[in-house]
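**Student:** fold the following, please.
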Amino acid sequence: MPLNEYQVGAAFSGVIGRTTDESTPAWPRPGRPAPGSPNVLIVVLDDTGFGQLGCYGSPIATPNLDSLAENGLRYNNMHTTALCSPSRSAIVTGRNHHSNGMACITELASGYPGYNGVIPFENGFLSEMLLGHGYNTYMVGKWHLTPSHHETAAGPYDRWPLARGFERFYGFLGGDTSQWYPDLVHDNHQVDPPATPDEGYHLSEDLVDRSIQFIADSKQVDPDRPFYLHLCFGAMHAPHHVATEWADRYAGQFDDGWDAYREKVFAAQKELGIVPQEAELSRHDPDVPEWESLPEPARRLFSRFMEVFAGFLSHTDHHLGRLLDFLRDRGDLDNTIVMVVSDNGASAEGGPTGTTNEAQFFNNAQESLEDSLARIDEIGGPTTFNHYPWGWTWAGNTPFRRWKRETYRGGASDPFIVSWPQGINAKGEVRTQYAHIIDMVPTVLDVLGIEPPASIRGVAQSPLQGVSFAKTFDDAAAASDHRTQYFEMLGSRAIYHDGWRAVCPWPGPSFTEAGVGFGQPISADRLSELDATAWELYHVDEDFAENDDVAAEHRDKLIALIGTWYSEAGRYGVLPIDGSGLERMLADKPQAAAPRDAYTYIPNTQSVPFFAGPRVLNRPHSITATVEIPEGGAEGVLLSQGSAAGGYSFFMKDGALHYVHNYVGRSRPRVSSPEPVPAGAHELRFEFEPTGQPDFPNGRGTPGRMQLYVDGTLVAESEAAVTTPFMINPGALTCGANPGSPVTPEYTSPFRFTGTLTSVTVDVSGDLIDDSESEMRMAMARQ
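**Tutor:** Predicted structure coming up:
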């Protein structure tokens, strides 16, 4: 007999008498999916360019992605915001990135509504929408949608995945992480990886294992309940980490260079119908050297960087294939809507020569070619945080110009695959309709027959800003309903309307032509100059790769498009325009805790992200540990921050006290006590006192004096000629251990402290010990 049910929020539909024998029960109706509701699988790749997947003309093997394309559709006119967090927010909400407060990555948030990194609750997530219709909802992989200062054990947790409609989460909260030693979170707490690199661990495999587990856990209980899995690989973002055997599959395949790669990929794209036959390849980028102009050692190094990237992509495809095989074997794949997209174009964060350590890019401290060559056999392994040179970035975005962070099509046009065998009749076809990632949520809701909710958890919802492109699934000739779309990223702007695209690059069409690099602020006077002289105009319906600037011939159209850009900017909260990078990175932001000069940490607690920890760089500071050393001695980390890519560690080994500062993997100034610390209770202290000025333009942080104290007595000192200037990335701070890759090769992680560690206090007040007698004694001992 069916149960008497009533809609949640409606009046009770049963009868309540004095006792149960004169009453009739009724139950709140649970959210149930419509019979036959398809599963939804959205796969977000990171930093993957238009010309890097096999089914988009690349020589890199991606057979599983190719298979999805063969059984579905490829779009050649899908657009992103050109950067990570902004795109990811648009994908899950169906609203523009400034409307989400995500003008930039969360780490570069600033105090304006479109820029503060706080996605408003009136912009509901797809997970929240589907949860009310009986879907299980899973988030696996990269998140990067929580304000960076909220990624702590103190929360607040209201913008973590579980608070935004995902029932289960396994992945990492920040923008990147090591594939070998990731910073993992399970639901709302940190966890260690289940294995080590020596045991064969890799994050991509782990993420797919967890995806399969989440689905299987539910399906064994309710096999008819559909799921929504939002799977965001750390790949292809740096570090490009993969086992040597995967990279070696591509040995020698890129020796002819990025110019040749572009020509081959462009020809393949025409053959595949991905680009129009009349399309022209974009110009040679002025920031990229001709391959043949490079010396042989540079070509050898740069080829290896690309071999590792290619192996990483094929490895990612392989593990995605395991998930697809799991769904296929269960009979679920045919009724799963699969959408695959990248968050932006290929990334240029490796700089002109690439790097074995991306932390050098963020600290303006690029290593020399000779130093990179010395580590060529390590590239892709656990000791590196590598990224290829931006010549491969440019090639990866074939046929377009420029790259991630910029609003030419190379930054904002990406591969997009849709597969749904049970719901899409067309197979292996290309779609050319204009689309933007804000259209993904409306499209999913459209095909599921679900109306956007008027409210979620009592919060009235804003209108979706994207439009459905579901009608293009089986109608290649359908007109696009997305007629106008603005772009803004770090001061670069663009506007699309009905086949025309106006672009205002910042700081210019290339760094070479602008004479300055990325991250330059824009003054009001300069903005007026840009609006008067710097906008370019392309008829992209006829000029696929933005080659022919027709601004002079169509001045009236350009002026109208600039006006439209400002109209859209006002509508979606784009102002004020901000081209700065470093200034936004270093600017003070509200913290979960009130500002203070002393930070006390306790062992066996969760690590603290860089942006929520004490700012010790370029300033006097001290680290004081309260310990009990047992008879026979103790060893291990007292406090560490960072990884092999850079950071510092305060630790004991061989009975002695040590401090090592890892300057972006290039040098490791240190100080060590000459004698073992005796058994008993002690106060162990490190102090840093600046002795000069930083040289930020050349990537050199403040030099200083490093001192060690035991119970207030100076026992050792040395000089650090250079320190990290801007940020430690990865930058987790941990008390009592060094999880992940070790800051210094002197020990093996996690190197937990074996004595009794009560607490460690970091003091940034500048209050240092003044012990002139001990300093004189130390000076005399060095004579």
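
**Student:** when you work out contacts or count neighbours from here on, use the C-alpha atoms and nothing else.
**Tutor:** OK.

**Student:** could you look up the SS state of G391?
**Tutor:** For G391, the assignment made with DSSP: H, G, I helix; E, B strand; the rest coil gives helix.

**Student:** pretty sure G396 sits against N344.
**Tutor:** No - in this structure G396 lies outside contact range of N344 using C-alpha atoms under 8 Å: 11.6 Å.

**Student:** quick one, helices of the stretch 351-500 of the chain?
**Tutor:** For the stretch 351-500 of the chain, the helices defined by DSSP state H, counting those that start in this stretch occupy 359-362, 369-374, 390-396, 409-412, 440-448.

**Student:** want to throw the ones you listed into TSV with distance to A545 and mean neighbour count?
**Tutor:** Supplementary listing: the helices of the stretch 351-500 of the chain in TSV, determined by distance: least, C-alpha to C-alpha, whole Å; neighbours: other C-alpha atoms under 10 Å:
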stretch	distance to A545	mean neighbour count
helix 359-362	29	24
helix 369-374	32	15
helix 390-396	13	28
helix 409-412	7	32
helix 440-448	24	20
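
**Student:** among these, which is nearest G111?
**Tutor:** Checking the helices of the stretch 351-500 of the chain against G111 by C-alpha to C-alpha gives helix 359-362 as the closest, at 22.3 Å.

**Student:** so what does the strand or helix carrying S67 touch, helix or strand wise?
**Tutor:** In the assignment (DSSP states H and E), S67 maps to helix 63-70. Using 3 or more C-alpha pairs under 8 Å, 6 or more residues apart in numbering; DSSP states H and E, the elements in contact with helix 63-70 are helix 296-330, strand 416-419.

**Student:** now the second one, please; I'll put the structures next to each other:
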Amino acid sequence: MGYSDAGCYGGEIATPNLDQLAAGGLRFTQFYNTARCWPTRSALVTGYYPQQIRRDGMPGAPRNFGGRGKRPEWAKTIADYLKPAGYRTYHSGKWHIDGEPTKNGFDLSNPTTRGPGFFETTKKKSRDPSYYETIETADFAIECLKEHASEYADKPFFAYVAFRAPHFPLHALPEDIARYRDRYTQGWNVLRKERHERQQELGLDVAELSALEPQVGPPYAFPDQIKQLGSGEVNRPVPWNDLTAEQKEFQAMKMSIHAAMIDRMDREIGRILDQLRSMNAMEETFICFLSDNGASAEIMVRGDGHDPTAAMGSAETYLCLGPGFSSAANTPFRRHKTWVHEGGISTPFIVHWPGGIKAKNEFRSSVAHVIDIAPTILDLAGVKAEVTQGISMSGKSLKQALLKDGAVVHDVLWFYHEGNRALRQGDWKIVYADDVNAGKRGVEKEDIYKVKWSLYDLSTDRAEQQDLSEAELERVKAMVSRWDQLRTKFLSEATQN
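**Tutor:** Purely as a prediction, here's the structure:
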């Protein structure tokens, strides 16, 4: 999900429930994830950078780091802490973290996935026509809350509801697609301008609109699979008017499905909120919402394959948003999921807690990160995180940032994913994109000073359009050194049992 997809962040997609949460609470404008799904989820539930706990790679790291890495025993989840403190703990939806939820602090869990797509896998002889994963995710979350209200009303609860939408494949219910069928025929150039204007009207501090990068395609090359998708597919964000009529129709329909998936997710969030209201729990429930990475430029065919004769968005198809409309979803920022430019790591972050936050419909400009969610929840719950083998959570409690705008949470934020690197220090950010080796192991430690790092002043250039590295060479050197110091620290911590 991109930074600008929700209505309260400038999108045209109907997200009334998210918008209502924002109107009754806070919207962070400089909140970050890790650029990829599984590292973000491990950081979210533990409060550590994923590299600290072997859940993503980095230069010099052993090969057992990454998506299949196993956390050290000291890297507990939020649920591991809250359960012994008297909380009932529930998980519904995507997991994508090592281990099983019920062996990592959760009383109840339903991963909900029944196949590679959002409908039951088409390889089954009898497919349940009523199953749609986003609805199932909400159904189980609501079941947990109903059981809680009837059997554990005297206990507090923690619910981790992890919708997979709008991840590829683009699968949506026909009635949801119908609401957006002709919405995107003007293309991504127009949509980006519309969203940027709306962001400015909303008061989001987003600066200028980044330029499209027609040379930047999907982070991984699947030319044979792209051919399966037919001549309507486009793997570069070229100007909309350069496309053929067939390509325009195909691309616009994909964006319609993406929008439909988000629309449905918001509707299901609404059902969960209704359940909280029926329990008289809205006032004292701390709710936060975010995306695990920016919108995706990936194009591939997985799972049960793609039938080009089937209705787009149905179980028999396998479609991905691609770099054109991904650029619009990430308005106004550059690039996409897997990159650590602002488009890959910037997320909407909505916080709603009427009983604890007096502010309503306010923005928060504090620079913060998904690693801060676990320590924030533990702080608000009065639960102390452990310091094991001298290793503390990298995340910080956002309590002061929730109460007042401008609170400084971090001195620096560190980023790495598949060769892409960044460091944010105050308003300054260095970034390096490993486009040549995308998807491969990045250059090793001794080479990080030789590659071309870019430098941006995000106080005036969140869109990362003006590279100041040549004029600020000493600043770049100091920030690169700091990036490497943290890499060394994380590697040392991650190799402890």
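
**Student:** TM-score of the superposed pair?
**Tutor:** Comparison of the two superposed chains (TM-score structural alignment, normalised by the length of structure 2) gives a TM-score of 0.89, and 470 aligned residues with a C-alpha RMSD of 2.7 Å.

**Student:** hmm, back to that, who touches the helix holding S67 of structure 1?
**Tutor:** Residues from elsewhere that reach helix 63-70 of structure 1 (C-alpha atoms under 8 Å, 6 or more residues apart in numbering): 53-55, 317-318, 320-321, 417-419, 427-429.

**Student:** where in structure 2 does it fall?
**Tutor:** Here helix 63-70 of structure 1 aligns to structure 2 at residues 16-23, judged by TM-score structural alignment.

**Student:** quick one: buried residues of the matching stretch?
**Tutor:** Counting neighbours by 16 or more other C-alpha atoms under 10 Å, one finds that the buried residues in stretch 16-23 of structure 2 are P16, N17, L18, D19, L21, A22, A23.

**Student:** and it against structure 1, how far off on average?
**Tutor:** Mean deviation of stretch 16-23 of structure 2 relative to structure 1 after superposition (mean C-alpha distance after the TM-score superposition for structure 1): 0.7 Å.

**Student:** pull the distance from that stretch to the chain's centre.
**Tutor:** In terms of C-alpha atoms, centre = their mean, to the nearest Å, the centre of stretch 16-23 of structure 2 is set 18 Å apart from its chain centre.

**Student:** okay if I get the buried residues of stretch 16-23 of structure 2 as CSV plus distance to Q425 of structure 2?
**Tutor:** Shown next, in CSV, are the buried residues of stretch 16-23 of structure 2 (distance: C-alpha to C-alpha, whole Å):
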residue, distance to Q425 of structure 2
P16, 35
N17, 34
L18, 30
D19, 31
L21, 30
A22, 27
A23, 30
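
**Student:** nearest to A471 of structure 2 among those residues?
**Tutor:** Minimum distance to A471 of structure 2 across the buried residues of stretch 16-23 of structure 2 is 39.8 Å, recorded for A22 (C-alpha to C-alpha).

**Student:** ok, the closest one to R36 of structure 2 distance?
**Tutor:** Distance of A22 of structure 2 to R36 of structure 2, given as C-alpha to C-alpha, to the nearest Å: 24 Å.

**Student:** over to T134 of structure 2?
**Tutor:** The spacing between T134 of structure 2 and R36 of structure 2, counted by C-alpha to C-alpha, is 20 Å.

**Student:** the two: which is more packed in?
**Tutor:** Between T134 of structure 2 and R36, T134 has the larger neighbour count (other C-alpha atoms under 10 Å), namely 27 against 23.
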